[in-house]
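Dropping a prediction and its sequence here:
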Amino acid sequence: MESVQALRQYFETGATQSYTFRLAQLEKLKASVQQHEVDIFEALHKDLRKSKEECWITENGFFLSEIGVAIKQLKSWMQPKKVTTNLLNFPSKSYIVPEPLGVTLIISPWNYPFQLLLTPLIGAIAAGNCVVLKPSELAPATAAVIKKIIESTFDKNYILYVEGDGATVVPELMNNFVFDHVFYTGSTAVGKIIYSLAAKNLVPVTLELGGKSPCVVTANAHIDIAAKRIAMPKFSNAGQMCVAPDYILVHRSVKDALIDALKKNIQSFFGDNPQQSDYYGRIINAKQFDRLCQYLQDGKILMGGQFDHTDLYIAPTLIEITDLNKGIMQDEIFGPILPIITYDDDAAALKIIAQHKNPLAMYVFTNNTTEEQQWIKAVPFGGGCINNASLHLTNHRLPFGGRGASGLGNYHGRFSFDTFSHKKAIMKTPNWLDLALKYPPYTGKLSLFKKAIK
């Protein structure tokens, strides 16, 4: 833990707090990532069989877009924000000063192993913190490239890269050092462990978790567009995406049309044999592969269902579900298997959604404005889309995060800076006016207080 203590000592020098320093670190990080672009492509292909194009959309390009915003907006983010002062405190002035939290810990998962580690890092650097980075050990090729990027760019007393088995390393870190913030992306089960470890020392946390994100296709939906916009994110990264549509609830009147449209678009995206496609990924490891294959027994396969253990390949699969007690409807799928459930009325569909409260995302496809608002208001969820799926997370002006079992806190863009900052409240009162009515004795002043304090 001596290496982590060194970050505390470095932070306390105040070196990380100036605008000039923060900007320089962001620019160095951006340059290093650009320099290692090919290495990142190759590593992600090795770990998850991602194409360069998919890497750019979901990893490199996503990161570069976020860091570009931070570099451009950093000065304005750091400025104190003036707020109105109430009458009681006249003639004072009030403002909010963002200040760094201190030494933070960022823990990332394996499904987007590059950007889910480095995108939170943008916010931590921009806010003026020191950082311990813990990558997923399940994407070793990507972790090795990130190690090269971080250790060639930053002093280890400022940004420390820690590897190893997460189940061992993270508790060791959190039990032996009191961080000022912990940012974790991953499963709800592990999120509970992180939350428990942090609670011992009242350490604030951001938990970016998951859940069963429903996708509702109403009788009023544009079916061809809905199918295209559902299939693209669902089968991107072989379905290993926290905001992928976990299952479809489709109105009976458009069920057959939707299934036909999904089949057509999946074939259009990946060809007759997706295993040969350059644009279709693989499952991260044998453990996840075996877990996913079990779900193939839980319903009627409408398309796909093929798998190859030696290649960690599972075909894009559509599966009709009638028994909601099967495992596929109890767990977050996190793979290229898309359950389709028919509903006849909204109440029945809402009852199904309610079995898994507070999903990370929800998607509604409808051309009826009244209907879309009814669905959005009826279900508590982290964030989502109307007539689209998953792409809300690409807009840095929207906070990304869950609620309840799907997460705590949010980030992206300005929200990342806010997550890694403390909002210090300041009120400045001049000396040229000092009203006697503020001080005891208060005899006869109640009516004045009633006017001043509202």
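Looks like it arrived, so ask away.

When you work out contacts or count neighbours from here on, use the C-alpha atoms and nothing else.
OK.

Would you map the helices across the stretch 101-250 of the chain?
115-126, 140-153, 166-176, 188-199, 223-235 (DSSP state H, counting those that start in this stretch).

so which of those helices gets nearest residue 310?
Between residue 310 and the helices of the stretch 101-250 of the chain, the tightest spacing by C-alpha to C-alpha is seen for helix 140-153, at 18.9 Å.

contact partners of that closest one?
Here helix 140-153 makes contact (C-alpha atoms under 8 Å, 6 or more residues apart in numbering) with 28-29, 32-33, 36, 39-40, 43-44, 46-47, 113-114, 135-137, 159, 161.

also this one, for the comparison:
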Amino acid sequence: MGTSDTPHKSAASRESTALNELELPEVVPELPENIVEIVASMHDVVATRLAHPRRFRASQLKALERMLDAHEQDFTDALADDLGKGTVEAKLTEIDMVRAEIDHAQLHLSEWMESKAVKIPLALHPAAAKIEPQPLGVVLVIGAWNYPLQLILAPLVASIAAGNVTVLKPSELAPATSAVLGRLIPKFLDHRACAVVQGGASTSKHLLEQHFDHIFFTGGERVGKIVARAAAEHLTPVTLELGGKSPALVMDGSSATVARRLAFGKFMNSGQTCVAPDYVLAVGDAARDLEKQLAKAITGFYGKNPLSSRDYGRIVNTAHFDRLVSYLDHGEILIGGGYDADTLKIEPTVMANVDPDSPLMREEIFGPILPIIAVESFDAAVRFINARPNPLVAYLFSENPRLQSAFGDQVRAGAIVHNAPNVHLFVPGLPFGGVGASGMGAYHGRHGFERLSQMRAVMGKTTVVDTLKALYPPYTWAKSKLIDRLM
């Protein structure tokens, strides 16, 4: 779940480490503040293979689960401080999603770690070949502010499961959550295999100057390019989870269910969700019908005064608030449009007649503003989507199997989802990631394990009998024919 880019602010410094319950030394030394030393110590740990055994990986996953269970209140309080998230939403979209990743990894860890046999051409028999997952080494995870718990811990689950050691850089724009992570992770996870580094843009810059074996970044496209350039200096592979303008194509706007699902997916976390529908394309008369249904859905969710609803959060900071308020001048406000600068809250807002050249339609909105654009046909909507950079996800609201098939065939996006925004994130077996401008690489479940592993080729062949003689020169006509048949 990427974030839009914003200037960085400072955050609380990292707290000292404490005892872990799982096979840690009796006294845990304080981690050095120096980033160079932290990363160097992690590389030293990789050399010891500390994190490689299945038992160690399983113990760390269990410890992470215990941390969430024991300190759920600490995390929900921090998320309320950072983003105004209600307790239920914080649990649903952050804590429970991480729990689901942990549970899935615990259930399948042994299976994922197994080598897989590969068939061998007849000419190379007798021999054995397999693919075996190997840890990459030291992984850097740079988290995002919009889901500051989920988007740092879900990649950590994948890194632990893959047998890596991990440096975590939580977002400084969610300082309360960052501080709780810095305090609790050293208490539950082995300090030798997981370090938390806190700070702002300069801290991220210094981290990116170090050599890692993989960098996992969630955020906006601008910073994603900076991460990719820095990683290229060390030829470090990256996973970039970015965002973009994810469209929702609605064929029939009269359905109350469609409106409720759109409102739920869009206005969750005050629209600060990378997979939220960024804009709606409504075919024919669907726009007029959808506007009426959305008004009912928004009132049903948040009441007549959404700014006072305990289930409706706030914008992360003043810079993002001011950016979003400026968008309200670029079209006709149909629903909402109110805001409170003191609380950084903006009402769930639906707009029409938007200026296609305005920032509202050029940039990812990343807030509670939903433009509705009327289009003549399904084909016109697909052309509209394809004229823009590849989105992280594209939604189609239609029960027509033919249209669903055509939508998947013609639209290129990180995911194609029918009739329900955001729900694919809750399925650990589905890969989550973008394509093109919306990111590279995918994770969740096995996909995260394999992304943060080297899928190494291993092959062996005996020398007792030299069965490769048929492949040695000189190549007579008969031997060349034999080789063709064998291979």
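Structure's in. What do you need? Just so it is clear, the model here is predicted, and its values are computed rather than measured.

Would you mind listing which of the contacts of helix 140-153 of the first structure are buried?
28-29, 32-33, 39-40, 43-44, 46-47, 113-114, 135-137, 159, 161 (16 or more other C-alpha atoms under 10 Å).

Could you find the closest non-adjacent residue to the equivalent of residue 360 of the second structure over in the first structure?
Under the alignment by TM-score structural alignment, residue 360 of the second structure pairs with residue 328 in the first structure. Of all residues not flanking residue 328 of the first structure in the chain, residue 295 sits nearest, at 5.4 Å (C-alpha to C-alpha, 6 or more residues apart in numbering).

What lines up with that neighbour in the second structure?
Using TM-score structural alignment, residue 295 of the first structure lines up with residue 327 in the second structure.

Let's see which of the contacts of helix 140-153 of the first structure end up in strands.
Using DSSP state E, the members of the contacts of helix 140-153 of the first structure that fall in strands are 159, 161.

list the contacts for the alignment partner in the first structure of residue 40 of the second structure?
Taking TM-score structural alignment, residue 40 of the second structure has residue 5 as its aligned residue in the first structure. If a contact means C-alpha under 8 Å, 6+ apart, then residue 5 of the first structure has residue 177 as its contacts.

what about residue 5 of the first structure, which helix or strand?
Taking DSSP states H and E as the definition, residue 5 of the first structure sits inside helix 2-12.

Taking helix 166-176 as reference, get the angle to that helix.
50 degrees (axes from the mean of the first three to the mean of the last three C-alpha atoms, to 10 degrees).

and helix 2-12 of the first structure, which residues are buried?
Judged by neighbour count using 16+ other C-alpha under 10 Å, the buried positions of helix 2-12 of the first structure are 4, 7-8, 10-11.

any idea which of those residues is the one closest to residue 277 of the first structure?
Using C-alpha to C-alpha, residue 4 comes nearest to residue 277 of the first structure of these, at 44.4 Å.

Turn the buried residues of helix 2-12 of the first structure into a markdown table, columns for distance to residue 311 of the first structure.
Listed next are the buried residues of helix 2-12 of the first structure as a markdown table, based on distance: C-alpha to C-alpha, whole Å:
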| residue | distance to residue 311 of the first structure |
| --- | --- |
| 4 | 40 |
| 7 | 42 |
| 8 | 45 |
| 10 | 46 |
| 11 | 46 |
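
rewinding a little: the residue nearest to residue 328 of the first structure: how many residues sit nearby?
By other C-alpha atoms under 10 Å, the residues close to residue 295 of the first structure number 19.

And residue 430 of the second structure, by the same measure?
Neighbour number of residue 430 of the second structure under other C-alpha under 10 Å is 16.

In terms of helix, strand or coil, where does it fall?
The local conformation at residue 430 of the second structure, judged by DSSP: H, G, I helix; E, B strand; the rest coil, is coil.

what residue of the first structure takes the place of it?
Match for residue 430 of the second structure (TM-score structural alignment): residue 398.

Just confirm its match contacts residue 416, I think it does.
No - between residue 398 of the first structure and residue 416 there is no contact under C-alpha atoms under 8 Å: 10.7 Å.

Give the full set of residues in contact with the match of residue 360 of the second structure.
Counted by C-alpha under 8 Å, 6+ apart, residue 328 of the first structure has contacts 295, 298, 339.
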